[in-house]
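Q: Fold the following, please.
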Amino acid sequence: MTGLVCGDTVLTDDDLRERIAAAGAAGVDTPGRAVPIRATDRVDALVTALAVRAAGGVPLVGDDRWDGAYWAALKDRVDAAAPAPGMAWGTFTSGSTGTPRVVLRTEESWSASFPAVERLTGLTAADVVYLPSPLVSSVTMFSVAHARACGATVVLPRTHSVSAADLANATVLHGTPYALRDILERIESGSAHRLRVALVGGARLDPRLRARAEAAGIAVVSYYGAAELSFVATDADGSGLRPFDGVEIRVVDGVLWVRSGYFAGGYLGDVDGPFRRTADGWGTVGDLAADGPIPLRLRGRGDGAILTAAATVVPEDVEAALLGIDGIADAVVFALPHERAGDLVAAVIEPAAGRRPPTAGELRARVGTLLTGTHRPRRWFWVDRLPRTAAGKPAREQIRQGAIEGRVARVV
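A: Got it, this is the predicted structure:
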């Protein structure tokens, strides 16, 4: 039985077990010790991670694209942290707004959700699971653990981009909307594929992307979750997010609270973060949601709100409206400092493939029908492709700084 495929490397389950055994303790000197791992060879990185786990340590895979000095500082921080007994997996947060934290979790916090994911996707040992996000992503490491538990084959990308060759055998995708978009562009250009279902998370899913996938014969299960909370809500048919099996949801003063058995254990070291828990088991990462019945309507992160003209603007609300404009593939909205007006609502747009960016006049005309005055962007910028984190989310702080420092083109 094939266990792992990455480019020309094909390992059977027995091959993979032998390589894990050969790696030995892989740097684990104490149970619960977090071991930072970074390698350009993805097979080597994954084998090391699985060896660390087998030895009772906590594998923590970094991104091989990170700057060496940046990685060295993260590694020093991880190495200095005390062991975390009982923890099994560690992942970096996306780092979309700054330095990533390390989220620790038990084996059971992931494995308890495996049956529900299998019901949603139909995943079995006969499937071939394509994981285009890098190993630094919790999306990928979760599905590696899941595939090994159920006996499915894992396909890792040979590069940092989607490959037509990888699509030829994969039957299940677990990735971000951006990976799904890249895959659909290849399929629509004639690449053969066997994908039957896509499990998509990490960012909002444009309904148009779901429709394109379904037209290609791919069922889509989108979900909302967080590294600290794991799965929270899913949408299997486009009708809206509903609580994942075993999850309770409530909204208090506009903030989403969740209770389930899938929570992470916390952060590595003496690090503060958005994850908060109550004595009776409810937890939050500060995400905002609309009051009212299911389906769940998310409104972004409370700490990213823009205060302007005596109004509170949630960037994700504006971004959702901008995606309704023809010619915009994606957008990031942020607070742009202004000497006299305080913060202005600004947006960086990514034009649809092969399209020119709309003019400022066109954008103003369109948003005038979609957004109230306080929520309309006052400054517009554009890039061919928005920079993204390893998890596929827009690199918000990088995008914002690029606009503030004049490194991003203005829309005229």
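Q: switch to C-alpha atoms for all contacts and neighbour counts from now on
A: Fine.
Q: how many neighbours does the closest residue to R366 other than its chain neighbours have?
A: Spatial nearest neighbour of R366, chain neighbours left out: I325 (7.0 Å); criterion: C-alpha to C-alpha, 6 or more residues apart in numbering. A count of neighbours around I325, defined by other C-alpha atoms under 10 Å, yields 16.
Q: which residues sit against the helix or strand A165 falls within?
A: Assigned by DSSP states H and E, A165 falls within helix 164-167. If you take C-alpha atoms under 8 Å, 6 or more residues apart in numbering as the criterion, helix 164-167 is touched by G7, Y130, V155, P157, R186, S191, A192, H193, R194, L195.
Q: Before we compare anything, build this one as well:
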Amino acid sequence: MSEATDRLAARMAALGQAGRHRAERRPTLGQIALDLRDADPMREVVRQGDTRLTRADMVDRALRLAGGLDRLGLTPGAAIAFQLPNWWEATIINLAAALTGYRVVPLLPIYRRAELTAILPTCGVEAIFIPPAGKVDYPGLVASLATPPKHVITVRGDGPLTFDALMDGPPAAPRLPDSRDAKLIIFTSGSTGAPKGVIHTHDSLDAVVRHAGRFWSLGDEDVLYVPSPIGHIGGSIYAFEFPWITGCRTVLEDQWDAERAVSRIAAEGATFMAGATPFLTALLSACRSSGTALPSLRRFICGGASVPPDLVRDALRAWPQAIVSRAYGSTEIPLACPGIRDRAAAEDHTDTDGELAVDHRLDDGEILLRGPQMFPGYLDPAHDAGAFTEDGFFRMGDLARIVEDRFVVITGRRKDIIIRKGENISPLEIENALLTHPHVDAVAVVGTPEPERGEMVVAFVVGNGPFGFDDMTRHLTAAGLARQKFPERLEHVEALPMNAVGKVQKPDLRKRAAELVAGTDGSL
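A: A predicted model of the protein is given here:
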């Protein structure tokens, strides 16, 4: 085993001693796949483009891929990464790891040298799967790293080592890992600082899927349409875990286009979709243009960024058969609030972030969560400091209030709170108020240091019509906000900086706000 593999083994042992494993032991994804393959080999699992993969297809290809990794000299416990679009090959890589004890490290396609330099050596990645050179020269990018992985495997292209060549050989025999071993190491978006490696076990991911699947009543007849990137925790579990554990079928979309999404949802009879605010906004617009109500869609959950209540109401009106709601969770505790169970409750609680499905409490306004879906800890033990309470609750870093002992409303990030003249100001409250103006398409509010006030409130707005400082002031006055919450500066931008899953990158905006106040350029 490599030094990094040894370190991770020691880390998992330490987390076990810390009592962080809250999920019950269950068969691993590899065991589930083998059993389901034997029970119904021709059942379809995944579609992507013209490719259709049955249970038998997937297990066969996964074991052949694992055989190729074995021949490269990799051993159980080794970390393998992929930086791929939503391609079916990624589902084979994930299943190969689950069947033979490798650990997967999903990477967002937007990552460049800085992110890869931080992530790959930290995880001790021994093999990485990448696309061929195109708009982004991924082979060149990996080659430029100071310490690239030993094995670089090209998917859907030529190269010294390719995905197809790796599978051209005898299959590996299944060697199923312990269910409490690390299955996945995935890095947070870094919106609050340097990315942190989040460890999820086979059991914790199984718990995520089983709890959410029961909440949504997912079953054999359901079809999940998945445009969310598989390098993110949401896209990865929808693509890799849900079809095996709940029996649904997954349709992968490798390039988001709202008009295409409308056609694919109709053609596939998709019943479920999850996506951030930009996905929902664009899909609604495309539905209006095409005159469809997406009759097969029975649930849409929206999270990952500020979700205006009016957007949820619009979706409920546009899709009268669907349950549309916000959802809440994090990489550390995915789908802690999987949405709202029924349509009537969804209509009555459009201003909430869903129903709490885990143990919870508030600590000085911050929401703390604990449940079987929770990760056992970070890859770097230093990142655990201050993240957990003594009784095992995880500090989400979000400020919240609980409604009717059942629903949660996120009021802002603790680190986003603006302190102006000694008063705490929630950016989210201001953002939600501004989003109700017809000429505001998107908004982000940040604070920046200012000697007289402590912090100045700056609003960045993407508009679709006249919206000046006086318009903003009149609108916030009509909305009933206290005067001290009004932004002192309004900046119009063409777009807000976002990551691949639609989360506004507020560190970028804080930097720009500081430059604007200081009189420097302040361009994004």
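Q: What lines up with the residue nearest to R366 of the first structure in the second structure?
A: I325 of the first structure maps onto H437 in the second structure, with residues paired by TM-score structural alignment.
Q: Its match contacts H475, doesn't it?
A: Yes. Here H437 of the second structure reaches H475: they are 7.2 Å apart, a contact under C-alpha atoms under 8 Å.
Q: Help me confirm that the residue nearest to R366 of the first structure is found in a helix?
A: No. Per DSSP: H, G, I helix; E, B strand; the rest coil, I325 of the first structure lies outside any helix segment and is coil.
Q: next structured bit after the helix holding A165 of the first structure?
A: Moving toward the C-terminus from helix 164-167 of the first structure, the next helix or strand (DSSP H and E) is strand 172-175.
Q: Would you mind getting the average deviation of that next one from the second structure?
A: With mean C-alpha distance after the TM-score superposition for the first structure, strand 172-175 of the first structure departs from the second structure by a mean of 1.3 Å once superposed.
Q: got the buried residues for the one helix or strand A345 of the second structure maps to?
A: Per DSSP H and E, A345 of the second structure falls inside helix 343-348. For helix 343-348 of the second structure, the neighbour count (16 or more other C-alpha atoms under 10 Å) marks R343, A346, E347 as buried.
Q: any chance of the residues you listed in TSV, plus distance to D364 of the second structure?
A: Listed next are the buried residues of helix 343-348 of the second structure as TSV, based on distance: C-alpha to C-alpha, whole Å:
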residue	distance to D364 of the second structure
R343	32
A346	28
E347	30
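Q: What about L307 of the first structure, how many residues nearby?
A: By other C-alpha under 10 Å, 16 other residues sit near L307 of the first structure.
Q: Ignore what I typed, I meant A258 of the second structure.
A: The burial count for A258 of the second structure: 18, using other C-alpha under 10 Å.
Q: Not counting residues beside it along the chain, what's closest to it?
A: Excluding its sequence neighbours, the residue lying closest to A258 of the second structure (C-alpha to C-alpha, 6+ apart) is L283, at 5.1 Å.
Q: Where do the helices of the stretch 1-150 of the second structure begin and end?
A: For the stretch 1-150 of the second structure, the helices defined by DSSP state H, counting those that start in this stretch cover 3-17, 29-39, 55-71, 88-100, 113-123, 138-143.
Q: Kindly report the same for the stretch 251-400 of the second structure.
A: Using DSSP H, counting those that start in this stretch, helices in the stretch 251-400 of the second structure cover 258-268, 277-290, 309-318, 343-348.
Q: Relative to R395 of the second structure, which of those helices is closest?
A: The minimum distance between R395 of the second structure and the helices of the stretch 251-400 of the second structure falls on helix 277-290, with 24.4 Å, by C-alpha to C-alpha.
Q: Report the angle between the closest one and helix 258-268.
A: Helix 277-290 of the second structure and helix 258-268 are oriented at 80 degrees to each other (axes from the mean of the first three to the mean of the last three C-alpha atoms, to 10 degrees).
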